[in-house]
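> fold the stuff below for me.
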Amino acid sequence: MRHLENLILNTDSYKASHWLQYPPGTDATFFYVESRGGVYDKTLFFGLQAILKEYLSKPVTHADVDEARDFFAAHGEPFNEAGWRRIVDVHGGLLPLRIRAVPEGSVVRTHQALVTIESTDPEAFWLPSYIETLLLRLWYPVTVATISWHVKQTIRAFLERTSDDAEGQLPFKLHDFGARGVSSLESAGLGGAAHLVNFMGTDTVAGVLTTRAYYHEPMAGFSIPAAEHSTITSWGREREVEAYANMLKQFAKPGSLVAVVSDSYDIYTAIKEHWGQALRQQVIDSGATVVIRPDSGDPVEVVHQCLELLDEAFGSTVNGKGYKVLEHLRLIQGDGVDPDSIRAILERITEAGYATDNIAFGMGGGLLQKLNRDTQKFALKCSAARVDGQWIDVYKDPVTDSGKTSKRGRLALLRHVEYGSVKTVPVPDDVADVEDMALPLGWEHAMETVWENGEFVRDWTFSEIRARSGQARIENKAGCHEAAFAD
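As a prediction, this is how the structure comes out:
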């Protein structure tokens, strides 16, 4: 689909007319991205680098301009042909923009600027607005990373309460099952990569490839052999136990993991009779850990009952925290999983005396698809324009919805050196470059220039992003003076 590769057409129709709508004398604009609240009070920033590399690294050509000119003429919109020709001729087809952002992997409270976009060519002042449609899609990987990060905090809390090895197990406690439930391969890639910032278990191949392509990570995630219903039910109901035996024969080796969906007919019979009797010794002798997967029913009730039945059949030990850990087997719950059901399941099994060691979760639609831009109320807005040589504040303040009041002026995000708190502040009019502004004692810039005039200034590795995300948890747990976030 050649037309979808044209950057000039990667916008909303009405954007084509906006270059004619700014006040005469405008020669610069300044935009920002923020989460205006939402389900969570903190967001994990991720995905900008992938979007910039994919869409802004390839120069615009005169052929692209020709195609866009003809399209908008037929579409009913005016088109800034001269402006785009200038970008090709003067800038080599690379966009004259400066983009600053918080480092990827940062966990930032909502209502703070996460990204700023500035024009750098007076004759291309209209450009930051033109690419809003493209850049605001950043909401998707940030929101997936945010959901995944908050689930991680939930699971970590239960592991720390019930497990002898919380940190060692945590990276594999939430597995990405979401590839088939998203709207596109690109969504699977961006969303799958966003999840991998926090965890290392995934079946979303596109997510692993995205971290390799854009974040220098050779192998960000791992999986294990696992059955699906067709590989079990193709044996027929009367041969269900043979299907399970085949899984053991093929994959159950000393120290290995193998997952077997076991609810094709009756999960409780499968555990009590097939796993707990017919195959019990084979499981033990294999030296593998067999992961039983229930896939239907009330997740909270089914997980609890399955743990009880597996405990009866295979036994358990009591760990140093006083909670039971199954011998030879584990569970993975992948049906009906979302942040709320994960917490409910963990609360139930903890009350029943079982360690979080016993279970992992597979999350599909709830992780990669059951979200939208309003989950965290993302917006990209203009906050300043230079008209006749003077910077003016650009903002909206609708009387019908104060939640949509936007920020004013050129903006910087500052971080307190000691406490880690952040605050969005205006840049004085007499400061030409944001990075040159005088900072209050004890504060530093929380954003870095990542992209300028078609080139990467800062190229994050995935390992750096993961480390930053993990450090955010430590800082949040330590307290870090939440009052410092107040305006």
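> going forward, measure contacts and count neighbours with C-alpha atoms only.
Fine.
> next, count neighbours for residue 477.
Counted by other Cα atoms under 10 Å, the residues lying close to residue 477 total 9.
> could you also give me the structure for this next sequence, so I can compare it with the first?
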Amino acid sequence: MYTSNFNNLILNSDSYKTSHWLQYPPGSEYMSSYVEARSGDYDVVFFGLQAFIKEYLQAPITTAHIDEAELVIKAHGLPFNRAGWERLIEKHDGLLPIRIQAVPEGSIVPVSNVVCQIVNTDPEFYWLPSYLETALLRAIWYPSTVASLSYYCKNIIKSALKKSADSIEGLPFKLHDFGARGASSMETVALGSLANLVNFSGTDSMTALVAASRWYGMDKDMPAFSIPAAEHSTMTAWGRERETQAYENMLDQFGGQGNLIAVVSDSYDLWNAIDNIWGDALKDKVETMGGTLVIRPDSGDPAKVVREALERLAIKFGTTTNNKGYKVLPDYVRLIQGDGINPQSLGKILNTIMEAGFSADNVTFGMGGGLLQQVTRDTMSWAMKASAIQIDGVWIDIFKDPITSRSKRSKKGRLALIKDNNDQLKTIKEDDLLDSNENLLQDVFVNGQLLVDDSLLTIRERTGW
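Here you go, the predicted model:
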């Protein structure tokens, strides 16, 4: 039987890749491929490559890996390049003779531009860059898509705060990650939740904290925070007849000067909870506990529910008018909407409450499946394509240009990313670089060595944090 614990890089590929070393032209020496998001509604926030390199590319290939891979691949019905992998150990001690260039993580790049490029550094291993496509592309597209989606949401919220609030100081805590339970695996949570932390500082995904320490230098700094919060089980355990006591217990247990407490309040009747429990029976305690009660609706049409909740809270607790002319609840009471949040509903909710005269400062959002799981490689049309090959000492541009889909046309040649005269990012051929141009693709990994080791704090700064 096979005993791999998923750390065998040779098996971290598509099956058909195992036959490709036999398919390239005679005299092949170097193969260059690039990664891009071909289209989409969001700019790319590049993220995740460093995590992949640290986790998978720094350990050498061993004879045990080769033996296991040969057993699996031949039984699977495919040829196996044992001589090539053994040569890798003989010449390079099992370390990968490849060069990976990429834009710095946290860079914001318009779609249809190169963000990563890979080429072999030893002509014997012309087949290796494309063999790594499966793992490398997956390592980039998923966290980069989540970071891009999260950044898009951040700008929606930022715009609403600039319009309706006196300050945007609280922006890093305006979108909280609730996606751990809805993600497909723990590694998905680690990468996706961590990608959200490029843009925000709130999460309930503790796996992301481990990932930040493991891969992005956050072993001494806490990258994100959470607060005590109720779930339906802790509220309904008291029974409907003791709903008031359940809520009061939350205030008694977690209230206090500067503390925040989130309480889901629609296990039965949200409007009764706001009007008669929070706004009546417990009103004095809410006002005097010294912290902030964050009331959480969890059902219904998000825009309608949030607007009505704010209107009812305004009646019970009053509001002030800020310098932008919008109503703000007292500091001791706020809302968090964590159900049904995606980029479209987020904008709709904010527009709805601002049209009703309420500041966006009254509401925080939570996002779960919409953040970590409702994305695919097609969300931004991510692809890794070969663009140049050196045969017998001559570099040749290669590309695809299917007549049935112009959107899948690929780029040609060894590539570079520059800022043009209008300060716009532009992909060009490396041969067309001028002395005045800086290639924004930097060496990140060469011959088994990680050359760039950024902290999450540095990456956040690149996004304009």
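> superposing both, give me the TM-score.
Aligned and superposed, the two chains score 0.97 in TM-score terms (TM-score structural alignment, normalised by the length of the second structure); 459 aligned residues with a Cα RMSD of 1.1 Å.
> sec struct for residue 414 of the first structure, please.
Recorded secondary structure, residue 414 of the first structure: strand (DSSP: H, G, I helix; E, B strand; the rest coil).
> what is the aligned counterpart of it in the second structure?
Using TM-score structural alignment, the partner of residue 414 of the first structure in the second structure is residue 418.
> now do the contacts for residue 338 of the second structure.
Applying Cα atoms under 8 Å, 6 or more residues apart in numbering, we find residue 338 of the second structure in contact with 178, 296-298, 365-368.
> wait, residue 80 of the first structure
Residue 80 of the first structure makes contact with 16-17, 19 under the criterion Cα under 8 Å, 6+ apart.
> wait, which of the residues you listed is closest to residue 269 of the first structure?
residue 16 (63.1 Å; Cα to Cα).
> three-state assignment of the closest one?
Classification of residue 16 of the first structure using three-state DSSP returns helix.
> relative to residue 73 of the second structure, how far out is the counterpart of it in the second structure?
Using TM-score structural alignment as the criterion, residue 16 of the first structure maps onto residue 18 of the second structure. Using Cα to Cα, to the nearest Å, residue 18 of the second structure is found at 8 Å from residue 73 of the second structure.
> what do these two both touch?
Both residue 18 of the second structure and residue 73 are contacted by 79-80, under the criterion Cα under 8 Å, 6+ apart.
> what's the mean distance for stretch 143-153 of the second structure versus the first structure?
The superposed stretch 143-153 of the second structure is, by mean Cα distance after the TM-score superposition for the first structure, a mean 0.4 Å from where its aligned residues fall in the first structure.
> what's next to that stretch, contact-wise?
Identification of contacts with stretch 143-153 of the second structure by Cα under 8 Å, 6+ apart yields 42-48, 191-192, 194-196, 198-199, 343, 346, 371-372, 375, 379-380.
> now with 6 Å?
44-48, 191-192, 195-196, 199, 343 (Cα atoms under 6 Å, 6 or more residues apart in numbering).
> whereabouts in the second structure does whichever helix in the first structure runs longest align?
Secondary structure of the first structure per DSSP state H: the longest helix is helix 139-162. Aligned by TM-score structural alignment, helix 139-162 of the first structure corresponds to residues 141-164 of the second structure.
> that older thread, the match of residue 16 of the first structure: neighbouring residues, count only.
Neighbours of residue 18 of the second structure (other Cα under 10 Å): 19.
> could you pull out the helices for the stretch 51-200 of the first structure?
Under the criterion DSSP state H, counting those that start in this stretch, helices of the stretch 51-200 of the first structure are mapped to 62-75, 81-91, 127-130, 132-135, 139-162, 166-169, 185-196.
> which of the ones you listed is buried the deepest?
Stretch with highest mean neighbour count among these: helix 185-196 (a mean of 26; mean count of other Cα atoms under 10 Å).
> average distance between whichever helix or strand comes after that helix and the second structure?
Later in the chain than helix 185-196 of the first structure, the nearest helix or strand by DSSP states H and E is strand 201-202. Following the fit onto the second structure, the mean deviation recorded for strand 201-202 of the first structure is 0.6 Å by mean Cα distance after the TM-score superposition for the first structure.
> counting by contacts, list what strand 201-202 of the first structure packs against.
strand 174-176 (3 or more Cα pairs under 6 Å, 6 or more residues apart in numbering; DSSP states H and E).
> now tell me what touches the strand it packs on from outside.
With Cα under 6 Å, 6+ apart as the test, strand 174-176 of the first structure has contacts from 201-203, 361-363.
> which one (most neighbours) among these?
Using other Cα under 10 Å as the neighbour criterion, residue 202 leads the contacts of strand 174-176 of the first structure with 27 neighbours.
> would you mind measuring from it to residue 367 of the first structure?
The gap separating residue 202 of the first structure from residue 367 of the first structure is 12 Å, by Cα to Cα.
> again with residue 37 of the first structure
Residue 37 of the first structure sits 19 Å away from residue 367 of the first structure, taking Cα to Cα as the criterion.
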